[in-house]
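> Provide a 3D model corresponding to the input given below.
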Amino acid sequence: MKNFLSYTKKYKKEFILAIICIETETIFELIIPMIMSNIIDIGVANNDRSYILLKGFQMVLCAVISLLLGHACAKYTAACGNGIGAEIRMAEFQKMQTYSFENTDRFSTPSLVTRLTSDVTTIQNSVTNGMRPAFRSPVMMITAIVVSFMINAKLATVFLIAAPILAIILFFIIKNVQPLYSRMQSAIDLVNRIVQENLTAIRVVKAYVRSDYETSKFEEVNSNLQTSSEKAFSLSALNMPAFQFVMYGTILSILWFGGDLVMIGNMKVGALTSFLSYVLQVLNSLMMFSSVFLLFTRSLTSWKRISEVLDEDPTINDDRAKDIKVTKGSIRFEHVYFKYKETAKEYVLSDISFDIKPGQTIGIIGQTGAAKSTLVQLIPRLYDVTAGDIYIDDHPIYEYTQKHLRDSIAVVLQKNTLFSGTVKENLYWGKEDATDEEIKRACNIACVNEFIDRLDNGYDTDLGQGGVNVSGGQKQRLCIARAILKAPKVLILDDSTSAVDTATEAKIREGLEKALPGMTKIIIAQRISSIMHADQIIILDDGKINAIGTHDKLLTDNEIYQDIYYSQQKGGNLS
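Here you go, the predicted model:
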């Protein structure tokens, strides 16, 4: 609760004002039955019309004040609930931004989306809809019980029977509904996962004519969500009929015994009417209180899921960082080992050692699954090494802040990602304040200029979500241009020219050498033509370095390199 309350501080004023409005409104509503009792027992009994009109005016005034307070209460609770929801959502999103790849691997993407949207909405609605009954029902219940005992203590003992029955019903419902809410939120995760997968890979689904299969897969998880929701809500819905049964049973008992008291003259009709009004308020307050408990039960499930995200410690931090900068771009691996999980039996990378001088171009090649991408992701600390050390400019990479380290290294990942927005807005990711001249220069190097004029609005063309309006090769060139705009000390191209032809690839390579001669470049490629001009080529085989050397040396001495070279030569992939 301490963690949750920390998100309410900003809306403390609205919270307090809402409580004041709720309690004041409740007091005015509780006064109305007392006035009504006086109207019947005094005004009607004595045929005093002026007294009846006066008390009637007082009742209307109390009702109008209650209405205005209720409106103010709704305004403040909405501001409070939605504000707290926004604060939690922002805190959750900011926390996710600090995660390393290892952290995000522990949560599935659809689950994080659910925790950021559905779970936060549940808490938001619980505050907005639960605040009024939560603070209103205790005051109403206690006040109504006290007044009821003041009116007739003997008749009020009916509460001593009704209250335990209601408490038992509420305990049974909450005990059984809580695990169902947890299953329901997990079912939402699964639905989101299928939807996300289907929309992301919609072209593949269409190409393989798998719409029916995807529909049946979605139907399964959708039915699972439906079943989980039905069980949870059908059980929680028992709250209302069960409470109404007890409530009407209590009213009948009071009418039975109260009628006898009126008949023998121990109680007036007005007092019985007023007593019944307070009984209804007590029972209604108990029903409201039970609804609050059900809201709290569901929101507690959601808060636990959100807390897992907020309490997750980033595996990569700046605890050992110093005030130093990357100036040259030299890189050294010393006996580096890596595995994705500590419990994994085998290392993904084993005993990796090599040295890259500033300004050198290094090629990395190997079979699929040789851990080439994993190796370069260790340099900007997207993952941390399991053992060994990586040095940049003779400093361990953990001595640089993550922000500066990643600002100094531009990575064009194997999976090219463009964001919704214009071409220019995507390029600004490389440099926020880039001038048009700088953008054109970077685009010339990356050969974006070859197709930019063919787009509808040039640099102002809207790319759509994920860059759906451009081809794979165009997307790769835009990502390379974005990286060049950073003017990094180290540029990593992870198979980033696989979708462009060899002639365009050669132009990009020449452009990089001429325009950015002092930049260290690491190129992962499947084609030898992409790296044959590199200063050094590293051959990775099953997570280990098989050989390091120039193209000519490896072609003479290394069997793996020879096999790749001659197979590609036969396939016409070398130029």
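
> please make it C-alpha for all contacts and neighbour counts, starting now.
Fine.

> most centrally placed residue in the protein?
residue 116 (2.6 Å; C-alpha atoms, centre = their mean).

> that residue touches residue 89, doesn't it?
Yes - Residue 116 lies in contact with residue 89 (C-alpha atoms under 8 Å); the separation is 5.8 Å.

> and the contacts of stretch 418-428?
By C-alpha atoms under 8 Å, 6 or more residues apart in numbering, the residues outside stretch 418-428 that reach it are 434, 439, 458-467, 475, 478-479, 481-482, 485.

> could you redo the last one with a cut-off of 7 Å?
Residues from elsewhere that reach stretch 418-428 (C-alpha atoms under 7 Å, 6 or more residues apart in numbering): 434, 459, 460, 461, 462, 463, 464, 465, 466, 467, 482.

> likewise for stretch 82-91?
Taking C-alpha under 7 Å, 6+ apart as the rule, stretch 82-91 contacts 7, 8, 11, 116, 120, 121, 123, 124.

> for it, buried residues please.
Across stretch 82-91, burial judged by 16 or more other C-alpha atoms under 10 Å covers 82, 83, 84, 85, 86, 87, 88, 89, 91.

> to compare against the first, here's another:
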Amino acid sequence: MLALLKYLKPHRLSIVLILILTFISTLLELLLPTLMANVVDVGIVNGDIPYILRTGALMIAVSILAIAFTIAVIYIAAKVSLEFGKSVRRDLFVHIEHLSLESFHQIGPASLITRTTNDIKQVQDVLNMLLRIMTRAPLMLVGGIVLAVTREATLSLIFLVALPLLILVIFLIARKAIPLFTTLQQRTDRLNLVIRESLTGVRVIRAFNRVDDDRKRFDEANEAFRDTGTKVNQILAFLFPIILIIMNFTSIAIIWFGAVRIDQGLTQVGNMMAFLQYAMLILMSLIMLSITFIMIPRAQASAKRIQEVLEFTAVIRDPEVETSDRGKKGWVELRKVTFRYAGAERAALRNISFVAKPGETTAILGGTGAGKSTLVQLILRFYDPESGTILINGVDTKEMTQKKLRQKIGYVPQKVALFAGTIAENIRFGKPEATDEEVLEVLEVAQAIDFVNEKEKGIYSMVQPAGGNLSGGQKQRLSIARALLRKPEIYIFDDTFSALDYQTEAKLRKALKRFIQDRTIIYVGQQIRTVKKADQIVVLEKGEIAGIGTHAELLRENKVYQEIVESQHEKEEGTYR
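The predicted structure is shown next:
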């Protein structure tokens, strides 16, 4: 938790102000029992009405000031804690955005969501409590003890029994409850994971009639969270009754022995009343400290989880000095690239070399698990190769910033990602300043204009989260239009046409050829019909290049390609097309 305290530096003046106001309000509260004692011992005993009125008016003024300062402390503490939460949440989110995909998947989206929301809220709430209580309670405790002992040293011996007993109870309960807070956060992670998977996979769950099983899975996670939370609260539930019992017996002891001393003429009624109030302030401050000490471990567990994410170092980093393009535009070259996923025994790609040139179409063909999507992610620099070099415009991708690299590429992913908003907002994702005319142009090229125009609001029709109100083919076409709008140097289509029928695909290819004829195009696919008209086809098998050439060349000379064609029934009149 200490590592997160750096986020309090901008609020140093506010924290100092909280300390000052808390100190003043605490002194004013400690003054009230003394004033009350004077009213009883001086004003009432002597029948001095003017003294009673003056002291009573002073007590009212002191109370109003104490309340005003306390309200100010609560307001400033709340503001500081909320600003703290906002800063941590923003930095955590930005850091997550820059994590490598490997780190991202290692922690998991569900856990990252919990850490960005629930964990930060836990730390934020405890910080708010600390600013209000951890400054007030020690002052109240020390000040109350000093004033109580000053007034009645003999009665103060009661604290030698009450305080150790109270501290022992708090320690025993805290020792039981604290380990459960970490477990509770882990249960929250699990519950979020189950909910997220259930919601995103709702179609699959229903299609396979696994609704009851999924409900059972949710119930297990939910009940585990409930049981842990219940156990924590059951333990904490013992705290307040026991504390109240100790406080009440302490009050009884003070009144009992105080009455004896009054009867013996050793003290006055007002003095005992003041002592009793100081005793209650001492015990209440100890209770406030105990609540804080119990809540701190939960915040520490959350802070540790936040810090774990912040300490993940970005594997993919921008260079300190960027290298300019070397007179080339749209050139993609891979030189003996090898890549292995973390923990994998076998490399996903081995010794990959080829060149994709502007004005030409390069197709990457291979079966499932051949390494096609991995190759695309390397070009986009979502990962860095284990060995070898990837060049864009003659420059190693490690020598240019990620922003500049990705500005050169229009990427259409295999799994379409659309966001809640209008169609126009989704298309403008890569070029926010684009006009409506530009949006309509790329929609026409992507063969999406017809279904967009059928909607009541056209390009300003709403898209549900993840494109829930669109078909697979519609989502793919919008994804293509989004990439086209940027008009980059390089286009990468990762198995983009899988949800399109032959007729739509043919129209789309024809329109694409006119629209991006001078750019570098890389197609990734498994179907021969998708790649056979490419200028060069790179055939991958088990992470290695099995052949490079045109459709005709590979059909004559490459056995792997022939087998792929044959498996897809591309024979005609005894020869391969």
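
> ok, residue 543 of the first structure to residue 473 of the first structure distance?
29 Å (C-alpha to C-alpha, to the nearest Å).

> and the two? Which one has more around it.
Set residue 543 of the first structure next to residue 473 and count neighbours by other C-alpha atoms under 10 Å: residue 543 wins out with 22 against 18.

> list the contacts for that one?
Contacts of residue 543 of the first structure (C-alpha under 7 Å, 6+ apart): 348, 349, 350, 370, 371.

> try 10 Å this time
337-338, 347-352, 366, 369-372, 374-375 (C-alpha atoms under 10 Å, 6 or more residues apart in numbering).

> now a ChimeraX select for only the buried ones of those.
Buried members of the contacts of residue 543 of the first structure, defined by 16+ other C-alpha under 10 Å, are picked up in ChimeraX with:
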select :337,338,347,348,349,350,351,352,366,370,371,372,374,375
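
> which one of the contacts of residue 543 of the first structure is nearest to residue 223 of the first structure?
Lowest distance from residue 223 of the first structure to the contacts of residue 543 of the first structure (C-alpha to C-alpha) belongs to residue 369, with 37.2 Å.

> let's verify that closest one: helix, strand, or coil?
At residue 369 of the first structure the chain is in coil, as set by DSSP: H, G, I helix; E, B strand; the rest coil.

> against residue 163 of the first structure, how distant is the residue lying closest to it once chain neighbours are set aside?
Computed as C-alpha to C-alpha, 6 or more residues apart in numbering, the closest residue to residue 369 of the first structure that is not its neighbour in sequence is residue 542, at 7.1 Å. Distance, residue 542 of the first structure to residue 163 of the first structure, using C-alpha to C-alpha: 70 Å.

> aligned to the residue nearest to the centre of the first structure, what sits in the second structure?
Alignment note: residue 116 of the first structure maps to residue 116 in the second structure; criterion TM-score structural alignment.

> which residues does its match contact?
Counted by C-alpha under 10 Å, 6+ apart, residue 116 of the second structure has contacts 85, 88, 89, 90, 91, 92, 93, 96, 305, 306, 309.

> could you rerun that using 6 Å?
residue 89 (C-alpha atoms under 6 Å, 6 or more residues apart in numbering).

> state the distance from it to residue 356 of the second structure.
41 Å.

> for residue 570 of the first structure, grab the count of nearby residues.
9.

> can you give me the strands for the stretch 451-577 of the second structure?
Applying DSSP state E, counting those that start in this stretch to the stretch 451-577 of the second structure gives strands spanning 462-463, 490-494, 520-525, 536-541, 544-549, 571-572, 575-576.

> the third one vs the first structure, average distance?
This means strand 520-525 of the second structure. Comparing strand 520-525 of the second structure with its match in the first structure after superposition yields a mean distance of 0.9 Å (mean C-alpha distance after the TM-score superposition for the first structure).

> so which elements touch that strand?
strand 361-366, strand 490-494 (3 or more C-alpha pairs under 6 Å, 6 or more residues apart in numbering; DSSP states H and E).

> the helix or strand just after the longest one vs the first structure, average distance?
The helix or strand immediately downstream of strand 361-366 of the second structure is helix 372-379, counting by DSSP states H and E. Taken over the aligned residues, the distance from helix 372-379 of the second structure to the first structure averages 0.6 Å (mean C-alpha distance after the TM-score superposition for the first structure).

> average offset of the next helix or strand after helix 372-379 of the second structure relative to the first structure?
Note on helix 372-379 of the second structure: by DSSP H and E, the next helix or strand toward the C-terminus is strand 387-392. Superposing on the first structure and averaging over aligned pairs (mean C-alpha distance after the TM-score superposition for the first structure), strand 387-392 of the second structure comes out at 1.6 Å.

> and the angle from strand 387-392 of the second structure to strand 490-494?
120 degrees (axes from the mean of the first three to the mean of the last three C-alpha atoms, to 10 degrees).

> check which helices and strands strand 387-392 of the second structure sits against.
Against strand 387-392 of the second structure (3+ C-alpha pairs under 6 Å, 6+ apart) you get strand 332-339.

> can you find the partner of the residue nearest to residue 369 of the first structure in the second structure?
Using TM-score structural alignment, residue 542 of the first structure pairs with residue 542 in the second structure.

> how near is its match to residue 368 of the second structure?
Between residue 542 of the second structure and residue 368 of the second structure the computed distance is 9 Å (C-alpha to C-alpha).

> between the two, point out the one with more neighbours.
More crowded of residue 542 of the second structure and residue 368, by other C-alpha under 10 Å: residue 542, with 18 against 12.

> you'd agree the more buried one is up against residue 370?
Yes - look at residue 542 of the second structure against residue 370 with C-alpha atoms under 6 Å: they come within range, at 4.7 Å.

> how near is the aligned residue in the second structure for residue 302 of the first structure to residue 126 of the second structure?
Under the alignment (TM-score structural alignment), residue 302 of the first structure maps onto residue 302 of the second structure. For residue 302 of the second structure, the distance to residue 126 of the second structure (C-alpha to C-alpha) stands at 11 Å.
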